[in-house]
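>>> Kindly return the folded structure for what I paste below:
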Amino acid sequence: MFPLWVLLLLQWSTTRVLSCPSLCTCTSAQATEEPRSVLCNDPELLTVPTNVPVNTVKLRLEKTQISRLPRAAFYNLSELRFLWLTYSALRSVHPSSFVNLKTLRELRLDGNQLTAFPWEGLRDMPRLQILDLHNNRLSSLPAHAALSLANITFLDLSSNSVPSNPCPVVADLGIPDCCVMDMFCRLVLLPAELLDLWFPLPGQQQTTVQRRVLGLHDNPWQCDCQISMVASLSVSLGSPVVLVDPVLMCVRSVGQGGALLMPVQWSRCMRPSVQPAATRVVSPLGSNVILRCEATGYPTPTLSWVKAAAHTDCCQQEIPPDADQLPKSLPSFMQGSPRVGVRWSVISLNGLSYKDAGEYRCQAKNMAGISEAPIKLRVLGSSRANRPQKKPPLPPPKQPPTKSNRRPNQVPPLDSIRVLQETLQNSTALNKTLIYPDMSKITPDRKTKRRKMKLLNKSKTDVKQSNNSTLQRAMQVA
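Below you'll find the model as predicted:
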């Protein structure tokens, strides 16, 4: 037998599951008595009911005075698939209002006074496919919204041109005058990130094209490339996007007169064109190289660099197969836009190695298309810094000058002076031998003897003076 408190707990939980909130109507499924659909449409309802049955599949809060959705407003409704909060006084939604709605497929918030929507809150609803925000007061559609709209197949943003402050309505146009003059009081711009999501470029499409239905009508969109592309591509054959109403209104900027165009017929979209500074670059190993390219287009394209291929014939040694995981994106060294529609980018490669050789592609992208230009870089030889320096050849050994190779006025070296001294001494002895013959065997007379003695003395003096002058000259030169 169960204890009494267990029976009371079971009875209370069953009553809680099957009970219906006040000011609401609950409808059960045909096969069971459990309520699966809850409708709350009393104008006196000010907040989201807290006692909604946990097994509710569809919750409709219509024509109420609910002005805000707090944090985790539907946390207990983990089986909820349809949530309608329409034509009420809703002004704000907390980013965490939809926590634990893992099975929600449809969210309708049309007919409220929302000036902003927490797009990041869509991550708490991974199975959401239908999002209806039409007839609100949304003033902008941020670029980061594209991160949370990947699974949305129906998005209605129509009729968001009513400002928060009342203002006169322009006759025959049906929109407030302040919306025509003030570009920030209504939804007028589509970010390029959304167009990348809705109209993927060739090569970026998935295997199965996911078709989407968009409601963009009854908004005075600014005449630019984005809205023109949506209007033109949506009517093309096989388009991934279908518009609820193909007629869109486009208003020029105030400086262009503020005229309304219907349908969209003003556009200056231009696919980007890429012009590299050089298509082939050859540089030695270890040098520095700068690769530059410039792109033109409207809207102003964005530039990125990709290394697409490696050269196998660039050098003497082979490049390892795992040196580069190609293709790979390269960060740009410097990038700038001197004027609207023009952008340039530069990458710097310092100390080239064999791995740097290959094909670099400068890619330009805008919403009108994508273009690229290849630049082939070749690395050859070795750098001067790594090249061994050649030693100058050794001069031939110096030989003492001879009569044949001695130049005029050339002074003999010191070794020749010694030889000269010995030669002079030998010549003196030779002169003595020649000048002093053996006189013992000759008996000249006295006159002849005197004459010979004078000649002998004069000869000695001349030889001695000649030897001394030659020796002094050689010593001075040495």
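>>> only C-alpha atoms for contact and neighbour calcs from this point on.
OK.
>>> show me where the stretch 1-150 of the chain has helices.
Secondary structure of the stretch 1-150 of the chain (DSSP state H, counting those that start in this stretch): helices at 4-18.
>>> ditto for the stretch 301-450 of the chain
Under DSSP H, counting those that start in this stretch, the stretch 301-450 of the chain gives helices at 414-435, 446-477.
>>> okay if I get those helices as TSV plus distance to V6 and mean neighbour count?
Formatted as TSV, these follow (distance: least, C-alpha to C-alpha, whole Å; neighbours: other C-alpha atoms under 10 Å):
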stretch	distance to V6	mean neighbour count
helix 414-435	130	14
helix 446-477	133	12
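>>> Longest strand in this protein, please.
Identified as the longest strand of the chain according to DSSP state E is strand 369-380.
>>> which helices and strands does that one pack with?
strand 270-276, strand 280-284, strand 358-366 (3 or more C-alpha pairs under 8 Å, 6 or more residues apart in numbering; DSSP states H and E).
>>> Report how many residues lie close to S337.
16 (other C-alpha atoms under 10 Å).
>>> Give the closest residue to it in space, chain neighbours not counted.
R343 (4.3 Å; C-alpha to C-alpha, 6 or more residues apart in numbering).
>>> do the same with A146
L194 (5.3 Å).
>>> contacting residues around that neighbour?
L194 makes contacts with 143, 145-146, as judged by C-alpha atoms under 8 Å, 6 or more residues apart in numbering.
>>> Show the buried residues in those.
With neighbours counted by 16 or more other C-alpha atoms under 10 Å, the contacts of L194 contain buried members at 145-146.
>>> and for comparison, fold this next one:
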Amino acid sequence: MSALPVNIPPDTVKLRLEKTLISRVPRAAFYNLSELWFLWLTYNSITSVHPSSFVNLKALRELHLDGNLLTTFPWEGLRDMPRLQTLGLNNNRLSSLPAHAALFLPNITYLDLSSNRLTILPAELLDLWFPLPELQEGPVQRKILGLHDNPWLCDCQISMLTSLSKSLGSPVVLMDQLLMCSKSVGRSGMLLTQAELTRCMRPSVQPAATRVISPLGSNVILRCDASGYPTPTLTWIKTSAYAVIQESPRVGVRWSIISLNGLSYEDAGEYRCQARNMAGISEALIKLKVMGVSRLTRFPKKKPKKTLVKSSPKYRKPNQTSASTNTLTEKESPFITSLFTALKNRVQKA
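I've put the predicted structure just below:
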């Protein structure tokens, strides 16, 4: 048999093709098998798998491709199998494990990559298998990994994985912990447990403050310290417009600061200090609040000035006299006095 068979019953739940001359898995090869739960394509002569080979396998739980001639695997094809939990790729010729594979492996609880040609383990997979406590959602689901019989470069990545897998309550269980260092300088063929890699330490980040409140127009310095081995590098997120100063006072320790001069409203927000080394990635969050961002200053409203309106003169009755009629001017006063004196004299003579 050199090609996948056709006319397989659509209600098939298990399909096993083993020890054939099948060399490739074409696009949409199992499209009509939507009820398939288990698919074994083991110990054939498969050299290539199309990224869309597993379209419509929404019910598939197990996929075994071990014992073939694969040099690469289309990891993005796993998104067509949302219920897949078991993936067997052991005894192939895989030479690299790409970082983007971590995007498609969250639901995989059994992954066998043993007996390949892998040398480096991406840091992204370490973050997937050993997430930070604050990033864990729900209970930790244990995963079984087969990584033995590969020519690993014994660096901090693979050393970190083996040490974490031995810890109490580890989410990862290794099928075989006797990993070999086949490309480490001076350690060819040595067991990983014998290599002197105990100094490898995932970064630990400590900010000077996690919450900063400062008034508008002021100057602020944010500081972040990190420790780990190898000495981690620090990266600030949301600081493209500002200078970053990094210092390493000693091996395994690094600190970094950013200076924010003349704070504006746009400077407020969250700043992440991210530390990275070969053993993993860690980060800390700093929240900066600029006074006046959340509420606007309101000035008191000015009261309108009162305008005086001249009222019309009040109506007076005829028998009323105004106070002004009893007031004599300076010119009228002498004349009235003389007239009054003349009348008085006439009265006395009479």
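>>> Work out the TM-score between the chains.
The TM-score (TM-score structural alignment, normalised by the length of structure 2) is 0.70; 285 aligned residues with a C-alpha RMSD of 3.5 Å.
>>> Tabulate the helices of the stretch 301-450 of structure 1 (TSV), appending distance to D156 of structure 1.
Listed next are the helices of the stretch 301-450 of structure 1 as TSV, based on distance: least, C-alpha to C-alpha, whole Å:
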stretch	distance to D156 of structure 1
helix 414-435	111
helix 446-477	111
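>>> Who are the contact partners of the alignment partner in structure 1 of R16 of structure 2?
Matched to structure 1 by TM-score structural alignment, R16 of structure 2 sits across from R60. By C-alpha under 8 Å, 6+ apart, R60 of structure 1 lies in contact with 38-41, 83-86.
>>> what about the aligned partner of S92 of structure 1 in structure 2, distance to F104 of structure 2?
Using TM-score structural alignment, the equivalent of S92 of structure 1 in structure 2 is S48. According to C-alpha to C-alpha, to the nearest Å, S48 of structure 2 and F104 of structure 2 sit 19 Å apart.
>>> Chain neighbours aside, what residue packs nearest to the most centrally placed residue in structure 2?
Computing the C-alpha centroid of structure 2 and ranking residues by C-alpha atoms, centre = their mean puts R272 first, at 8.9 Å. Leaving out its chain neighbours, the residue that sits closest to R272 of structure 2 by C-alpha to C-alpha, 6+ apart is L285, at 4.7 Å.
>>> on that earlier part again, rebuild the helices and strands packed on strand 369-380 of structure 1 as TSV, extending it with distance to Y298 of structure 1.
Formatted as TSV, these follow (distance: least, C-alpha to C-alpha, whole Å):
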stretch	distance to Y298 of structure 1
strand 270-276	5
strand 280-284	28
strand 358-366	7
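>>> residues touching the equivalent of N135 of structure 1 over in structure 2, list them.
Under the alignment (TM-score structural alignment), N135 of structure 1 pairs with N91 of structure 2. Shown in contact with N91 of structure 2 (C-alpha under 8 Å, 6+ apart): 66-68, 113-116.
>>> Would you mind confirming that K14 of structure 2 is in contact with L33?
No. Look at K14 of structure 2 against L33 with C-alpha atoms under 8 Å: they stay out of range, at 9.8 Å.
>>> Looking only at neighbour counts, state which of these two leads.
L33 (23 against 14).
>>> What lines up with R142 of structure 2 in structure 1?
Aligned partner of R142 of structure 2 by TM-score structural alignment: R211.
>>> how many neighbours does its match have?
Using other C-alpha under 10 Å: R211 of structure 1 sits among 15 other residues.
>>> what's the closest non-adjacent residue to S67 of structure 1?
Counting by C-alpha to C-alpha, 6+ apart, S67 of structure 1 lies nearest to L90, which is 3.9 Å off, once chain neighbours are set aside.
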